[in-house]
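A.B. asks: this one's sequence-less:
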């Protein structure tokens, strides 16, 4: 008996505008509670909303990045429900006439590229935030109330937890490149709900959809989906059924927990937002926004492969963080051996420089300093091992490479007569290795090169040492 997993995502992204969606209050995280509020976002009588133009333009950028059809006309509605964090008793949002529809994000799976459809993105406002205290009371912070959001609704095209995680990673990186949001899950600027059910491929029977909330990481999204799939398969094989339900992810127990059963379809009594007219977006506005858009990840990857000759895998790793990609280009301005640069980035740089899940990194030196170090290695002034030692100290202490090379006395010995003298000493000290070479054991050359390097305290040019050793051994 086979089963097909069906997954769709609803993603809320807070937009990085200076002010809120429908008023002039500052859109900022971490301010003192209830200090970024006004009659409009508090829903006081007589206060009317005014749409934030910047929020619309960020939505246009997002729609463009995800290959969506931007609608020339969209409308706002009131989504009615009661909850303490909703000051007006309704949320201003979009429903049937949203800002954009019918897009996709392409992910890489083991079976090749796969397009995950995006049904629509809609502009709306965020709610306030409930703060639960230790003594059992709940306090309300309305600073977040009215912050502009886009809700990104995917098609149910994902077939596993892994595909959902890959989709979210691609989405987050794209939004980070666009700089339309800081997409930090821990701060609530990126939130994701999962809808998952299964289908028996032989009988066509489907399980009830579970909506999973309280997901605070992409790894939690993947684990929650995999858990739900296993749970629903077990129910179906037992012949049991359940109603559509909302569940939450328990990170400590690694399982989903029932929150509430949906006995009837949710009725939010959507009604037109009478204080906001239709939103009209013409082609001229769209083109103006697109002209100012940042370079997208896939475009940057292709450009890095073309300009710097990077392999596809290397380009994807380096462009996985905009900060890393920007630093690579800064170094490339001063050092044009791109093969060597790529090799050092993929090994030493990414091993020593921490890149966070948010794509942030802290490099205690400038791009031209890294370029200087690579130039010293390429020119033979220091050897590769010495270069790694210098780079480690640059990362740990932020010191200039030229100062480290001088302090440590790492300038490579390139004088032929000096290296020749050390080679002769090593051969005289290791007659048994000479005999082994004569007997056809070429591997002893590596050992002898190591002895020369040891005698020179790592300063000898290893290529010259190798060539001289082979020359004298053959004699």
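C.D. replies: Yep, that arrived. All values derive from a computational prediction rather than experimental measurement.

A.B. asks: every contact and neighbour count from this point should use C-alpha atoms.
C.D. replies: Will do.

A.B. asks: is residue 124 in contact with residue 150, as I believe?
C.D. replies: Yes. Between residue 124 and residue 150 there is a contact at 6.2 Å, judged by CA atoms under 8 Å.

A.B. asks: helices along the stretch 351-475 of the chain, start to end?
C.D. replies: Counting by DSSP state H, counting those that start in this stretch, one finds helices in the stretch 351-475 of the chain at the ranges 367-378, 384-397, 401-408, 416-429, 431-438, 444-455, 462-474.

A.B. asks: other residues contacting the fourth one?
C.D. replies: Under the contact criterion CA atoms under 8 Å, 6 or more residues apart in numbering, helix 416-429 has outside partners 413, 433-434, 448, 451-452, 455-456, 460, 464-465, 468-469.

A.B. asks: mark which of the residues you listed are buried, thanks.
C.D. replies: Among the contacts of helix 416-429, those scoring as buried are 413, 433-434, 448, 451-452, 456, 460, 464-465, 468-469 (criterion: 16 or more other CA atoms under 10 Å).

A.B. asks: mind jotting down where the helices sit in the stretch 51-200 of the chain?
C.D. replies: Ranges of helices within the stretch 51-200 of the chain are 53-65, 161-178, based on DSSP H, counting those that start in this stretch.

A.B. asks: let's bring in a second model and compare:
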């Protein structure tokens, strides 16, 4: 199939479910850490899960499908990051008040109605990602909206729930999961029917939803902290749910590919999983509507008006205002402003520009483009870089101890030797900044060579002083001193 598809004519309908981890100290129903720093499990438990009929005597079709796969689940337990609650050997503790506060903030940012009483529910899940066979969830906001190109996009509900265990491997009917992710507070933001929008516009809507949630400054960032599910159908077709779109920029491609698949194949109502290339593959049948039932171990949570007013007073500034400030006050380009706003290092960016007198564009490009480039080339592992490393680098830049061109080399150095100081890094890499007189002395020694050209002189000088002084200063100085 070739050519641009007319999505309006095809009757494209979509719905988004945006899942975002909250950056709380503890999990949703226990005091285990949410940091996921532990590498080695302290033990493993083994389970098989079975579906149970509801009070009406029916069994969820998705649960029945998972049961018939006859798989055994191995759960890795981690010190301080999983406990008896995660392995379903102890009732859940009290609902995490910090997680509820953040979710209520997010609900107000989306103009939602807040119920007076919040009821915790159990959602049947027996794919192995929950040891108990269900996920605890509570509806926090209803009937909200956001503005997009002059239209109101319906936000049907916002829920607070437990994140699932992270899958490690699957082979010959044995599935291994890590329990340190299970129970981390997760907010789910669901849109209403998105009809009359292109795949690119639907992706833009997902981007805005993510920005609003992140504007609280209390969401986790990085790989796996945000996941998107997309419900897709076309005219006279059936709904297909695509789960696990990890990259925001992949949403439009997933929709485009799924529409093409639905045009060329007989479609069944089913859940599919997104692949890294934007294609999808069958996962299981769509779950039924009767897989939710009350959680009997936790009482309802009452939300009073005074508490909501306190939250309202603590709401962050709109992301649109912050974006405008990045461009007008900080002089960031449109692209750099947008990249910074959705970066995992947004908070660090704002801290650095407040504490260090360095050009905001240098900080922004380092935390977005430079890091991505170095990670793509596998020159760094950014998880080993901490806030102190970046603060040290930009403090050295402000004090003219290094040139901005030295930043990538120092990041690579810190990635390999995170325990060393900035002064040690500068010495080991021979990146001590040089003065203009020192530069002129080097330039003089080069341009007096016989048959030297301007371009050749610039190249030689740059190779000698790279990272020790700004490139533009080198070029300007060589041009000024060069006499053909």
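C.D. replies: It's in. It should be emphasised that the depicted structure is a prediction, and the values quoted were computed from it without experimental measurement.

A.B. asks: how far away is the closest residue to residue 414 of the first structure other than its chain neighbours from residue 454 of the first structure?
C.D. replies: Distances taken as CA to CA, 6 or more residues apart in numbering put residue 461 closest to residue 414 of the first structure, at 5.7 Å, once the chain neighbours are dropped. Relative to residue 454 of the first structure, residue 461 of the first structure is positioned 12 Å away (CA to CA, to the nearest Å).

A.B. asks: between those two, tell me which one has more neighbours.
C.D. replies: Neighbours per residue (other CA atoms under 10 Å) separate residue 461 of the first structure from residue 454, with residue 461 holding more: 24 against 12.

A.B. asks: residues near the spatially closest residue to residue 168 of the first structure that is not a sequence neighbour, how many?
C.D. replies: Excluding its sequence neighbours, the residue lying closest to residue 168 of the first structure (CA to CA, 6+ apart) is residue 218, at 7.1 Å. Residue 218 of the first structure has 19 neighbours, counted by other CA under 10 Å.

A.B. asks: pick out the residue nearest the middle of the first structure.
C.D. replies: Nearest to the geometric centre of the first structure sits residue 173, at 4.2 Å (CA atoms, centre = their mean).

A.B. asks: wait, doesn't residue 195 of the second structure sit right on residue 12?
C.D. replies: Yes. With contact defined as CA under 8 Å, residue 195 of the second structure reaches residue 12; the gap is 6.4 Å.

A.B. asks: which of those two has more neighbours?
C.D. replies: When residue 195 of the second structure is set against residue 12 and neighbours are counted by other CA under 10 Å, the residue ahead is residue 12, at 22 against 15.

A.B. asks: looking at it, that one is touching residue 233, isn't it?
C.D. replies: Yes. Between residue 12 of the second structure and residue 233 there is a contact under CA under 8 Å: 6.0 Å.

A.B. asks: between the two, what contacts are shared?
C.D. replies: Contact with both residue 12 of the second structure and residue 233 is made by residues residue 259, according to CA under 8 Å, 6+ apart.

A.B. asks: what's the single longest strand in the second structure?
C.D. replies: With secondary structure taken from DSSP state E, the second structure has its longest strand at strand 134-148.

A.B. asks: ok, and what's touching that one?
C.D. replies: Applying CA under 8 Å, 6+ apart, the external contacts of strand 134-148 of the second structure come out as 103-104, 107-108, 110-115, 118-126, 152-162, 164, 205, 295.

A.B. asks: endpoints of stretch 217-236 of the second structure, how far apart?
C.D. replies: Start-to-end span of stretch 217-236 of the second structure (CA to CA) is 42 Å.

A.B. asks: please apply the same query to stretch 72-92 of the second structure.
C.D. replies: Stretch 72-92 of the second structure has an end-to-end distance of 24 Å (criterion: CA to CA).
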